[in-house]
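predicted model follows, preceded by the sequence.
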Amino acid sequence: MIRKRILLASLLKPVSDTRLYEKIGQSLAKLPQVEVHVAGYNAPLPSYAQSDKITFHPVFDFKRISFGRLGAQLKYWRLLKKVKPALLVVGTHELLPLGWLYCRLHSCQLVYDVQENYFLNLLTQKVYPGVLGKILGHAVRSLEHAIAPSISHFFLAEEAYRLELPFIGHRYTVLQNKYLPPTQETSVPRSLPVILQEEKPLRLLYSGTISRLYGVMEAITFTQNLRQWVPSAELTIIGYAADAAFLEEVKARVAPLCFVTLLGGNTLVPHNEILAQEKLHHIGLLPYRPHPSTFTCVPTKLFEYIGNGLVVIMESNPLWQKILQDHEAGVVLPFARAITPKKIEALLEKPYYQNGIPEQVFWMEEESTLQGVVIKLLSL
């Protein structure tokens, strides 16, 4: 049987990316009629990588702001000519133009996996100085608008993108970044319901991108304040910081604090190591600062924290708060305000997950939906 090839490509995400490889790639590899290839930034493959079912192409390797980023386009084109996909799933807007050209010249369908609202991010996050961010934001939106009519389908990582992206029409499927447990899962399930006052030491976790916007400094301050009533409280920070200067601020802040452990920082941390830490901790922190680029998005780690039975403490957000309330998974505690003894007592004594870990936070349903869409696109 001749299998149709699918290429999943991202310019900036590692070839072992949580979404493109672990979720979309592994889900599609279960279809016997296809052959899956994943292209991304050069990074070590995890020991559990399914290299027998998926072909990896770690072809991109450059500094974030450099001419190497332009050279990556040539590598991308060569890869397209080599793999000859029947379906191309692009996870970065920069790969859209050559992806569009390849699909015009060959029998290949183009799918845009929208992982972020790049337009909104560039306009509001101030990653680039002055008006440069606004110029880049409008350039990206113009590019997306121009190529959209030629895109066969859109995968949306967030429900909110249905309204935020005016160019997608009705050719979309929402595939939220829900929790996919590791295939080598061996740990004993967490005892339920969860009652925090029984845990000593009480371990708090901040995972993922280490940045000012996502509130890592607030996580440190919160843990310091919590230790006034819970002296055994400990904080682990695990993830990657793209801003080297800010990372030095974080290191200086935690250096004298014996109860804070920093893992990663200047290096990418394999996702399975982050998941392993989630199983060792009791509280997952979401101290995101209110910001238009994140307010309507559900963080991947919210699904992961709930899937692993952590008690979530987060900033006020109606969308996230509903998820917590529906599953008795945590509390809202504004990180900028002082913690009162009454709130601490309620936090520690309340039973969480009385109805168990909810199935709604897991990737299984998304997998079935994804496979159905691809089967239809490729006429399998």
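In hand now; what should we look at?

all contacts plus neighbour counts: C-alpha atoms, from now on.
Noted.

got the buried residues for stretch 209-222?
For stretch 209-222, burial by neighbour count (16 or more other C-alpha atoms under 10 Å) applies to 209-212, 214-220, 222.

closest to Gly130 out of these?
Nearest to Gly130 among the buried residues of stretch 209-222 is Arg212, at 18.8 Å by C-alpha to C-alpha.

sticking with Phe155, tell me its helix or strand.
Taking DSSP states H and E as the criterion, Phe155 maps to strand 153-156.

ok, and what's touching that strand?
110-115, 162, 168, 171-176 (C-alpha atoms under 8 Å, 6 or more residues apart in numbering).

tell me which of the buried residues of stretch 209-222 fall in strands.
Within the buried residues of stretch 209-222, no residue falls in strands by DSSP state E.

select the longest strand from the protein.
The residue-count maximum for a strand in the chain (DSSP E) belongs to strand 4-14.

ok, the residue positioned nearest the centre of the chain - contacts?
Taking C-alpha atoms, centre = their mean, the centroid of the chain lies closest to Thr300, which sits 4.8 Å from it. Counting by C-alpha under 8 Å, 6+ apart, Thr300 touches 177-179.

what residues does stretch 370-380 touch?
24, 27-28, 31, 33, 86-87, 109, 175.

format these as CSV; extra columns: distance to Gly372, neighbour count and secondary structure.
Below are the contacts of stretch 370-380 laid out as CSV (distance: C-alpha to C-alpha, whole Å; neighbours: other C-alpha atoms under 10 Å; DSSP: H, G, I helix; E, B strand; the rest coil):
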residue, distance to Gly372, neighbour count, secondary structure
Ile24, 12, 22, helix
Ser27, 11, 19, helix
Leu28, 10, 24, helix
Leu31, 10, 15, coil
Gln33, 13, 15, coil
Ala86, 16, 20, coil
Leu87, 14, 23, strand
Gln109, 16, 22, strand
Leu175, 12, 24, coil
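
return the closest of those with respect to Lys63.
Nearest to Lys63, judged by C-alpha to C-alpha, of those is Ile24 at 26.3 Å.

want to compare, so here's the second one:
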Amino acid sequence: MAQQRVYVIQFTTVHTRNDTRIRLKEVTTLADRLDARVSLFVQDGLGDEEVGEGLFDIRDTGARPGGRLKRMTLGAWRMYRAVRAARPQVAHFHDPELIPVGLALKLSGIKLVYDVHEDLPRQIMGKPYIKPFMRRLVSTAAALAERAADRCFDGILPATPAIAEHFKSRHVALVQNFPILGELMAAAEEPLTNRPANFAFVGGITEIRGISEMIDAIAQVDHPEARLDLVGTFSPQKLRDAMTASPGWERVIEHGWADRPTVAALLGQVRAGLVLYLPSPNHIAAQPNKLFEYMSAGLPVIASDFPLWRKIVEGAGCGLLVNPEDPQAIAQAMDWMLRNPAEAEAMGQRGRAAVQSTYNWSKEAETLVAFYCDELGVPLKQIH
């Protein structure tokens, strides 16, 4: 009698089914490399989906409940029931609010993996929707929840070295969120000197990620044709309303959300990528995914001058560092990029070389697969 294949479920109630780390990197890698059935459980109301002619499937557990509290209670309960009913051998989740769900699933004999995208205790200290006097208490509660996860779960996969420092068990594997090689390389890249005077920001558009400062900066750039390409959605929507009233908005090109091929094409037509997150405890110690994605696309970067970011940018020689709270300094960096296209292009090429040699997903994929094989006992596919 043939042995039943291992069943692996990754699940999230917060992220979309197209999340880059979850779907494009981790789920695809595991489905491709392991001798296991792999599913991604989401909560978006878009229905079930089969990917890659049976490579893996996406299960929709229903539309996400409106509001944070309902998502964390009703949404979590619905996800718990769906995963438990599916009876996987391994369940791998991506949202800290699902730690209680993970603990409950662990009681059913399922091996649990917690994928830690953010430094949660530090992130909470900068959350605007949490009253300042409550942040320390909530941050401490989050740290205690992560300590329980560290003790009880079969695997912890932090996305950065700073996050990894919070976890002490032997079941920790650092899986960094570096770009997939070639993914953001445009089919037809124009030399920087032939491109319009445009700068790109890709990702969720929020106040803490410096949107106000970027719009103020683009208004101050000397070049009359300078433009800011925004690729992503505003959160909250009222932030967009405030930004459209800004004098710099007339220089903004708003694209909304875009898929990866569209992002790659756009990055092949701009002069530099912007990663100008404002200083917060979570940002200062974070490795911003967008920084590496711009480098992968061969773009020079204009980035916040945080110690870790400085080490990456100066180490690769791939861009300029500025005070993210100073629109004039940001504008001066943009002007420099436009006035020095040859050196800007060289910066972009050095950044791409650094991604090709060091900051790429292929190395992280090996860590992920080895963890599943060695720690969780999931076999590799046999190559005949």
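Sure thing, it's come through. Because the structure is predicted, anything quoted here is derived from the model rather than measured.

now do the helices in the stretch 101-250 of structure 2.
120-124, 132-152, 161-164, 211-220, 237-244 (DSSP state H, counting those that start in this stretch).

compare these and give me the one nearest Ala265 of structure 2.
helix 211-220 (21.7 Å).

can you list the neighbours in contact with the closest one?
Against helix 211-220 of structure 2 from outside (C-alpha under 8 Å, 6+ apart): 205, 226-228, 243, 246-249, 251-252, 276, 324-331.

off-centre distance for the longest strand of structure 1?
16 Å (C-alpha atoms, centre = their mean, to the nearest Å).

quick one on the thing from earlier: where in structure 2 does the strand holding Phe155 of structure 1 align, residue-wise?
Mapped onto structure 2 using TM-score structural alignment, strand 153-156 of structure 1 covers residues 155-158.

mind listing what's buried in the matching stretch?
Counting neighbours by 16+ other C-alpha under 10 Å, stretch 155-158 of structure 2 gives 155-158 as buried.

can you tell me the SS state at the spatially closest residue to Thr29 of structure 2 that is not a sequence neighbour?
Leaving aside its sequence neighbours, Thr29 of structure 2 sits nearest to Ala365 (C-alpha to C-alpha, 6 or more residues apart in numbering; 6.6 Å). On the three-state scheme (DSSP: H, G, I helix; E, B strand; the rest coil), Ala365 of structure 2 is labelled helix.

what's the counterpart of Ala365 of structure 2 in structure 1?
Per TM-score structural alignment, Ala365 of structure 2 is aligned with Glu367.

likewise for Arg59 of structure 2?
Aligned partner of Arg59 of structure 2 by TM-score structural alignment: His57.

how many residues are close by the residue nearest to that match when sequence neighbours are not counted?
Excluding its sequence neighbours, the residue lying closest to His57 of structure 1 (C-alpha to C-alpha, 6+ apart) is Ala39, at 4.5 Å. Ala39 of structure 1 sits with 26 neighbouring residues when counted by other C-alpha atoms under 10 Å.

equivalent analysis for Ile6 of structure 1, please.
Residues near Ile6 of structure 1, counting by other C-alpha under 10 Å, number 25.

right, and it touches Val90 too?
No: the criterion here is C-alpha atoms under 8 Å, and Ile6 of structure 1 misses it with Val90 at 10.7 Å.

so what's Tyr214 of structure 1 up against?
So Tyr214 of structure 1 contacts 286-289 (C-alpha under 8 Å, 6+ apart).

got the residue ranges for the strands in structure 1?
4-14, 34-41, 54-60, 87-90, 109-114, 153-156, 172-174, 203-207, 234-240, 260-265, 283-286, 311-314, 330-332.

from the chain's centroid, how far away is the third one?
Average the C-alpha atoms of strand 54-60 of structure 1, do the same for its chain, and the two points are 20 Å apart (C-alpha atoms, centre = their mean).

returning to what we had before: the residue nearest to the centre of structure 1 maps to what in structure 2?
Match for Thr300 of structure 1 (TM-score structural alignment): Asn289.

how near is its match to Arg64 of structure 2?
Using C-alpha to C-alpha, to the nearest Å, one gets 25 Å for the distance from Asn289 of structure 2 to Arg64 of structure 2.

and if you look at Met243 of structure 2?
In this view, Met243 of structure 2 and Arg64 of structure 2 are 28 Å apart by C-alpha to C-alpha.

between those two, who's got more neighbours?
Arg64 (21 against 17).

that one against Gly75, yeah?
Yes: between Arg64 of structure 2 and Gly75 there is a contact at 6.4 Å, judged by C-alpha under 8 Å.

so for these two, which residues contact both of them?
By C-alpha under 8 Å, 6+ apart, Arg64 of structure 2 and Gly75 have these common neighbours: 13, 43.

about what we covered before: show me the contacts for the match of Ala365 of structure 2.
23-24, 27.

identify the residue nearest the equivalent of Gly133 of structure 1 over in structure 2 in space, chain neighbours excluded?
Counting by TM-score structural alignment, Gly133 of structure 1 corresponds to Arg135 in structure 2. Nearest non-adjacent residue to Arg135 of structure 2, counting by C-alpha to C-alpha, 6+ apart: Met125, 5.4 Å away.

pull the number of nearby residues for the residue mapped onto the one you found from structure 1.
Matched by TM-score structural alignment, Met125 of structure 2 corresponds to Leu123 in structure 1. Neighbourhood size, Leu123 of structure 1 [other C-alpha under 10 Å]: 20.

for the one 10 residues further on, same thing?
Here the number of neighbours of Gly133 of structure 1 (other C-alpha under 10 Å) works out to 20.

that one reaches Leu123, doesn't it?
Yes: Gly133 of structure 1 is in contact with Leu123 according to C-alpha under 8 Å; the separation is 5.6 Å.

scan the contacts of Tyr214 of structure 1 and report the most crowded one.
Leu286 (27 neighbours).

ok, and the closest non-adjacent residue to Val114 of structure 1?
Leu156 (5.1 Å).

contacting residues for Phe303 of structure 1?
Applying C-alpha under 8 Å, 6+ apart to Phe303 of structure 1 gives the contacts 177-179, 361-362.

repeat the analysis, applying 10 Å as the threshold.
176-180, 309, 323, 358, 360-363 (C-alpha atoms under 10 Å, 6 or more residues apart in numbering).

how close does it get to Gln321 of structure 1?
13 Å.

so what corresponds to Ala252 of structure 1 in structure 2?
Using TM-score structural alignment, Ala252 of structure 1 pairs with Ala245 in structure 2.

do you know how far that match is from Ser108 of structure 2?
Counting by C-alpha to C-alpha, the gap from Ala245 of structure 2 to Ser108 of structure 2 is 54 Å.
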